[in-house]
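**Q** 3D model of this:
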Amino acid sequence: MRMAGARRHTLRDIAATLNLSVNTVSRALSGKDGIGEETRARVRAEAERVGYVPNSMARSLVLGSAMTFGLVITNPSNPFYAQLISTIELRARAQGYSLLLTVTEESEEHEMRAAESLLRSSVSGSIVVPVQAGADAWRRLGSVGVPTVLINRDLPDLGYRFVGTDNELGGHRAAAHAIARGARSIVVLEEDLPITTIDHRIAGFRRAMAEAGLPVPRGSIMRVPTRRHEHVALPWQPQQAYQVARRMLRRSRLPDAVVVGNDYFALGLYRALEEHGLKVPDDMMVIGFGDHPFSAFLSPPLTTVRLPADEIGTIAVDLLLEEIAGGRNARPLKQLIAPTLVERGSTLRA
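**A** Purely as a prediction, here's the structure:
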């Protein structure tokens, strides 16, 4: 099996191995007339052996001139991914590459289609946010020599280059900040998706609580149903967080602070607290995740964890260029970039 970073085989390679013309190889693989069955069988056998993938840009493959990156993300309405797209596109363009964007909407089926689309389009390499429902789609790209860099979520079994946010550190910093401000009980409102970014944030929260000698009782982690699986434009609905927050506020003992998995959830939480006659931060501190553009304009402005989208996007393109060039420098295989805690009014008690 050819892994990412290996040179992709072309029609010209097959022709040279079999001592045939490129035209003969092309006609044999496309099923056109005028090619003997023995020759056709030899060509197909060699194509299968080297993992050749026919596609609509065969000319680019033969000439070695494909100058396109594939970028696969889960949802472009996520401000983090929107910034990633912009950074990656600008960085790629500066190197002479165009960008082919595909969205999976957290669907394994869409992910498989995205991988096949990249193969057919003869991309020079790919940058991928995986769904994490399996690795087959991206293993397929590696097996035919398409360099692939993973971002935000890793698939460790593949051994591909990876760069993402240190979400465990982000979760830890959010909880530790609340504890430093006097919180002794904290509730986390998180998405209901089975992905590592969420798992790592929760692990960081638990570590901060343990270091402070504070308990994490049952009910401290509340899951917010997202609408990603319904494939709507915005995966996070403040309404869903609002409903979960209302359930939390019916408890006899309320937490000192709430950490939300993304800033959109804070919108719903703020509304629920206001209706309940509670003030942020005097009655309850709120800490977000993402530092979305509206966060500084809430009342009070939201303390939140800023994600390093620009740095991740820049590093991802540089790593992919290294893979395409056939070499790797001294950078580690896996890179986690630290997020930044942005302190604002939602945790600044008088």
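**Q** From now on I want contacts and neighbour counts done on CA atoms only, so please keep to that.
**A** Noted.
**Q** Now for Val146, how many residues are close by?
**A** 27 (other C-alpha atoms under 10 Å).
**Q** where's the closest residue to Arg344 other than its chain neighbours relative to Pro281, distance?
**A** Counting by C-alpha to C-alpha, 6 or more residues apart in numbering, Thr303 is the residue found nearest to Arg344 once chain neighbours are left out, at 4.5 Å. Using C-alpha to C-alpha, to the nearest Å, one gets 10 Å for the distance from Thr303 to Pro281.
**Q** Another sequence for comparison is provided below:
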Amino acid sequence: MVTIKEIAKAVGVSSATVSRVLNFDQTLSVTPKTRQAIIETAEALKYETPRARNRAYQQGLGKVALVHYLRPDQEFVDPYYVGLRLGIESRCQALKIETIKVYHTDSLPEASLLRGASGIIAIGRHDENEIDWLKRHNRNLVFADFAPPTDEIDSVEADLMLATRKLLQSLREAGYRRIAFAGWVDVYDGVAPTRVERRCRAYTEWAKEAGVFDERICLTDGKTEDSGYRLTRQILSQPDRPDALITANDNMAVGAYRAIHEMGLSIPDDIAVASFNDISVAQFLNPPLTTVHLPAEEIGEGAVELLLERMGGRELPKRVTLATSIRWRGSTRIRASQTAN
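**A** Now for the predicted structure:
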């Protein structure tokens, strides 16, 4: 059996660092590159922690169904949800738990598949019929990146309303006064929700409270790069051009960059751009994109932990909210004090 000492030697770190990384100690200060190297080395050597072996065995968590609200082609172009799923799968792999992916289709997931799993992790937004269907066929249910409209089901997510307000306030403190927003209508199965998408709702509330809301620079469409392009051109065609633009995700920001450059404008001199998700491409745009980091992988890992607790006998439902952080980069002008946010 491979030991922590052998992994530490292979990576070039201390045994204590390896132990804390493999036990998902979030207080450990280590670079993402080192953390990844430790996990990949441990997986290559087929290492598993005693705690992982014991917990999965004792709690009977042999198979987890990942029920996605997206189709495979939709997830493929959304790095955020790829990262979230990988967070679930890597944690399950460390615990020797089998995972079954169930992507969205026009019909509900097969009842036999749901009953055959030890538990279900539902990724993203699901409607009431789907939630009832999942609950009916498996009592061990956790939602990742979505909190159902009830406090009777476990969930883990980031607070997008708070994250949006934090970004808006920070841009305001950096001197921006006319901030535009490009988002989307969160249509699911052809039906729009009764309330608008959370980032758009937070922007609208904040702007109205500040007395600066202008519907001409708060536009929605889809959540793609092309949507970001179209909305940005429309927003920047207004006579009173904004000095900052927030897009609801990084894919839309890529389209916004294209529109801004085509219009002969400079980022951030003519207009600043900020976004959400912090996907890998964000830091390689020109200039690098300021974005709110949403802890996708940690949300996935947290969902697995909640499911383990459920299998271990916890009865009181939990709703876990993880913190977000702003990654300040070259697409915005910032004061030195803000780089710590």
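**Q** just to revisit the earlier point, and the residue nearest to Arg344 of the first structure, what's its match in the second structure?
**A** Aligned counterpart of Thr303 of the first structure in the second structure: Thr290 (TM-score structural alignment).
**Q** ok, how many other residues are close to its match?
**A** Once other C-alpha under 10 Å is used to define contacts, Thr290 of the second structure is seen to have 26 neighbours.
**Q** Identify the residues contacting the residue positioned nearest the centre of the first structure.
**A** Centre of the first structure computed as the mean C-alpha position; nearest residue by C-alpha atoms, centre = their mean is Val129, 3.2 Å away. Going by C-alpha atoms under 8 Å, 6 or more residues apart in numbering, Val129 of the first structure touches Val72, Ile73, Thr74, Leu150, Ile151, Asn152, Arg153.
**Q** what about the alignment partner in the second structure of the fifth one, how many neighbours?
**A** The equivalent of Ile151 of the first structure in the second structure is Ala144 (alignment by TM-score structural alignment). A count of nearby residues for Ala144 of the second structure, using other C-alpha under 10 Å, gives 28.
**Q** ok, Ala144 of the second structure to Arg319 of the second structure distance?
**A** Ala144 of the second structure sits 10 Å away from Arg319 of the second structure when distances are taken as C-alpha to C-alpha.
**Q** if I look at these two, which residues touch both of them?
**A** Contact criterion C-alpha under 8 Å, 6+ apart; residues shared by Ala144 of the second structure and Arg319: Ser155, Val156.
**Q** and Ala180 of the first structure, what pairs with it in the second structure?
**A** For Ala180 of the first structure, the aligned position in the second structure is occupied by Glu173, per TM-score structural alignment.
**Q** And for the nearest residue in space to Leu95 of the second structure that is not next to it in sequence, the neighbour number?
**A** Nearest-residue entry for Leu95 of the second structure: Ala52, 4.9 Å, with adjacent residues in sequence omitted and distances by C-alpha to C-alpha, 6+ apart. Close neighbours of Ala52 of the second structure, defined as other C-alpha under 10 Å, add up to 19.
**Q** Cross-check the contact I'm expecting between Gln59 of the second structure and Arg314.
**A** No - between Gln59 of the second structure and Arg314 there is no contact under C-alpha atoms under 8 Å: 11.3 Å.
**Q** And the two? Which one has more around it.
**A** Between Gln59 of the second structure and Arg314, counted using other C-alpha under 10 Å, the more crowded position is Gln59 (16 against 12).
**Q** Starting from Leu336 of the first structure, give me the distance back to the corresponding residue of the first structure for Gly300 of the second structure.
**A** Matched to the first structure by TM-score structural alignment, Gly300 of the second structure sits across from Gly313. Computed as C-alpha to C-alpha, the Gly313 of the first structure to Leu336 of the first structure distance reads 12 Å.
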